[in-house]
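1. sharing a sequence plus its predicted fold:
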Amino acid sequence: MTWLESAVDSPYGIHHLPYGVFSTTDNPARRLGVRVGDQVLDLKLVVTSGTCANCETCTALSSSTLNDFMALGPEVWSKVRTQLQDALTDETLAEPMSRMLTPVADVTTHLPFTPADYVDFYSSEHHATNLGRLFRPDGDALMPNWKHLPVGYHGRSGSLVPSGTDIVRPQGQRRTPDGEIVFGASARLDIEAEVGFVVGVGSQLGTRVATGDFTDHVFGVTLVNDWSARDIQNWEYQPLGPFLGKSFATSIATWVTPLDALAASRVPAPEQDPAVLPYLVEPDRYAYDLTLSVEWNGTKVSSPPFAGVYWTPAQQLAHMTVNGASLRTGDFFASGTVSGPEKDQRGSFLELSWSGAEPVKLDDGSTRDFLEDGDTVTISATAPGPRGTTIGLGEVTGTIRPAN
């Protein structure tokens, strides 16, 4: 039992301990922190208050991003996590460690790591099927390759932004329903509720990462909103895929949940048929039992289940390196839109409104099909923790501003 009262029965208790980067009004320097209950533990203060002689781990924990710490690998990650849990349950440390805590309400959080490369996948069969039915009503919902490999695209890491960043409505070229080619602000701005994975340990160029090595490389999990301009995307994506309709902004949560914290949420992943090629076979095939929640201007409109994704994170990592592409610390890859079989489990507004044919009613009586200026979207998630506890992933939120 922890001595920190607010962490008892909290989704941010000592069974969780997500990492982030924060600053405060009286100390604007960015430093690493761990969220515990309604407090943030300053890891730089933890390091400097001890007897560490500038070891590699302490130096990394004194950094202004998670990158140096993530690069140290899973043995160090687990050791530090255990040490933090021990300290937060040691009554003799309550008084000195309390001075290293700051209320969450008093901190400003930042992008928790410096992004390297960014890849976005398309791993939910329900989402892919819904879009296939919308875009190809007279053809097969899934493209011929979809059940043979995790489809994805290489995104723009420079437009990854932390939760709370306002999203400026993008402009671009699109085709009107009558066939005219025009330029202007997107009229079909959408969200994609996703789960992202942060790479800690890199790999050598020319080698590939096996599915069984997933936990040797991936540090943690964070929620994602991959904002999407559907009208721009629809005109540009053939034949090479997403570009300007996606690259203007992708929001990520500012708290990264370590993989170790999600051990109790592992569940069997869906059976795959047809059988996948050998490099995609998993020695232990599992997904994470995360239940997402999407709020549109305060109205809960969807609860996508991540456990049902067809392509697992381990398969995504194996596929993105099978050609010899290397990993770097700070690489980030996302699941693609998470959708379930029910209407209230759809992870994009394109699906929820069925491309505008079935507008979504909000609690204030208004209706929406796509995002309007001033709209705010918040994505959160929960997962089972050890011994009946609950883990709450850091939320990701953003508000739409008019086009420049």
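-> Happy to help now that I have it. Numbers count the residues shown, from 1 in each chain.

2. rest of the way, CA atoms for contacts and neighbours
-> Fine.

3. just the helices in the chain please.
-> 43-49, 56-61, 67-70, 74-87, 94-98, 125-135, 214-217, 230-236, 313-321, 349-352 (DSSP state H).

4. so what secondary structure elements neighbour the longest one?
-> Just to be clear, that refers to helix 74-87. helix 214-217 (3 or more CA pairs under 8 Å, 6 or more residues apart in numbering; DSSP states H and E).

5. check the last one too.
-> Under the contact criterion of 3+ CA pairs under 8 Å, 6+ apart, helix 349-352 touches helix 125-135.

6. so what's the gap between the helix it packs on and the chain middle?
-> A distance of 22 Å separates the centroid of the chain from that of helix 125-135, by CA atoms, centre = their mean, to the nearest Å.

7. putting a second one here so we can go through both:
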Amino acid sequence: MRLDVSADDPFGLHNLPYGVYRAAGADPRVATRFGEHVVDLALLLGDDTFAPGSLNAFMAQGPARWASVRAQVVDALTGDVDPSAVHALDEVTLELPFEVADYVDFYASEHHATNLGRLFRPDGDALTPNWKHLPIGYHGRSASIVVSGTDVVRPCGQRLPPGEAVPVFGPSVRLDLECELGFVVGIGSPLGEPIPVDRAGEHLFGVVLFNDWSARDIQAWEYVPLGPFLGKSFASTVSPWVVPMAALEGARVPVPAQDPEPLPYLAMEQPWGLDITLEVVINGEVVSRPPYAATYWSPAQMLAHLTVNGAPTRTGDLFASGTVSGPEPGQQGSLIELTRGGAEPIALGGEKRGFLEDGDEVVLRGEARLADGRRIGFGEAAGRVLPARSLPAHGEEH
């Protein structure tokens, strides 16, 4: 059979993202998305590398193999395709596309960092003294990264109510989203061997949408002096399609001017970002459109900094950009920015809203624009907020 997909479809031959699908009653398998079709790669290419329900084995084979497979997929999809390899997108379940080995989140948007700095330090400098010298980040929990469509339970923890001196325990009342991009490491690096900025392409496999759900009240009480912990580790949502770096070559753009000049291990002749417009949707209403191109630190610089102390990386490692925000109104990638810490609620569904309520559905979308005008789709990273679960009383069984 021939698959009829327009040349300008965001999921056309110029994209071909990788994911994992499950047909009814079957085990998960690796696929690509072509238009509204999900195409089984093991059947399309006759290659058992893609039979297991994870991209890790393929990602570990490296850039030469990635390029070879991409060329084979393009060639196969321009001819006759075995009908048994093809499924309609709306008839399959999409699963977590790779096994997440480790996870780091950065803080790479100057606009986001400035917005939060003005909220938290109204009488001081918006940016901390180190911000323009290094990509700030923290380590998170890979086990709590979930695929789009997974419900997110409102987290419980300690928080300090305004005006109080003693913390209380209970559900977060300032639950937020963070609109980000995630970068997937295909080839790892050994302990003690940093990855130079000019060799990032040998390691980076692809990009996903990323929602770093955040309990702002839990985070505010716990983060001094060691940083985010329970306010972040309860869930992060990724999109099910990994868009390969090869598809995004034409979307590369210079990052904003970096001043002061970065230290030598972060210095690049031309630090690159990506021309990707993101979209934050809550209960069907678009509330923000953050531009990733406004992000200060390049993905290559983030990876170089992550490893400069000799930290190893592994196939399936994921590092996220941190919240993406732009310079204009309506480009903030979190509710804490959009509402100025809840002080200026936004209109949503006929009511005023500072933070997320139970039942809210958050959807992130993204689209890259290539230099030739074609678009690259990313799909969605969606999740619905469920009420907090009560802890068993002392002596009760779980």
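-> Perfect, I can see it now. Fair warning: this is a prediction, and the values are worked out from it, not measured in the lab.

8. quick one on the thing from earlier: okay, the helices of the first structure in TSV with mean neighbour count and distance to residue 172 of the first structure next?
-> Shown next, in TSV, are the helices of the first structure (neighbours: other CA atoms under 10 Å; distance: least, CA to CA, whole Å):
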stretch	mean neighbour count	distance to residue 172 of the first structure
helix 43-49	18	43
helix 56-61	18	42
helix 67-70	24	34
helix 74-87	15	43
helix 94-98	13	51
helix 125-135	19	21
helix 214-217	18	37
helix 230-236	20	6
helix 313-321	23	29
helix 349-352	24	19
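
9. out of these, which gets nearest to residue 330 of the first structure?
-> Residue 330 of the first structure lies closest, by CA to CA, to one member of those: helix 67-70, at 6.2 Å.

10. what's the mean distance for the closest one versus the second structure?
-> In this overlay with the second structure, the average offset of helix 67-70 of the first structure from its partner residues is 0.3 Å by mean CA distance after the TM-score superposition for the first structure.

11. ok, and what's touching that helix?
-> 57, 60, 61, 77, 113, 114, 199, 200, 201, 219, 329, 330 (CA atoms under 8 Å, 6 or more residues apart in numbering).

12. quick one: what's aligned to the fourth one in the second structure?
-> The one in question is residue 77 of the first structure. Under the alignment by TM-score structural alignment, residue 77 of the first structure pairs with residue 66 in the second structure.

13. and residue 342 of the first structure, by the same measure?
-> By TM-score structural alignment, residue 342 of the first structure lines up with residue 328.

14. how close does that match get to residue 158 of the second structure?
-> Residue 328 of the second structure sits at a distance of 34 Å from residue 158 of the second structure (criterion: CA to CA, to the nearest Å).

15. who has more neighbours out of these two?
-> residue 158 (20 against 11; other CA atoms under 10 Å).

16. residue in the first structure matching the more buried one?
-> Using TM-score structural alignment, residue 158 of the second structure pairs with residue 173 in the first structure.

17. tell me the contacts of its match?
-> Contacts of residue 173 of the first structure (CA under 8 Å, 6+ apart): 181, 182, 183, 184, 232, 235.

18. OK, contacts around residue 47 of the second structure?
-> residue 41.

19. can you pull out the strands in the stretch 251-400 of the first structure?
-> 257-258, 266-268, 286-288, 291-296, 299-302, 332-334, 360-361, 367-368, 376-384, 390-401 (DSSP state E, counting those that start in this stretch).

20. any chance of TSV for those strands, columns mean neighbour count and distance to residue 87 of the first structure?
-> Converted to TSV, the strands of the stretch 251-400 of the first structure look like this (neighbours: other CA under 10 Å; distance: least, CA to CA, whole Å):
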stretch	mean neighbour count	distance to residue 87 of the first structure
strand 257-258	26	18
strand 266-268	15	27
strand 286-288	21	28
strand 291-296	22	30
strand 299-302	19	38
strand 332-334	26	31
strand 360-361	16	48
strand 367-368	15	49
strand 376-384	22	24
strand 390-401	22	20
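
21. do you know which of those lies nearest residue 322 of the first structure?
-> strand 332-334 (15.0 Å).

22. so how far does stretch 269-288 of the first structure reach from one end to the other?
-> 8 Å.

23. which parts of it are buried?
-> 269, 280, 281, 282, 285, 286, 287, 288 (16 or more other CA atoms under 10 Å).
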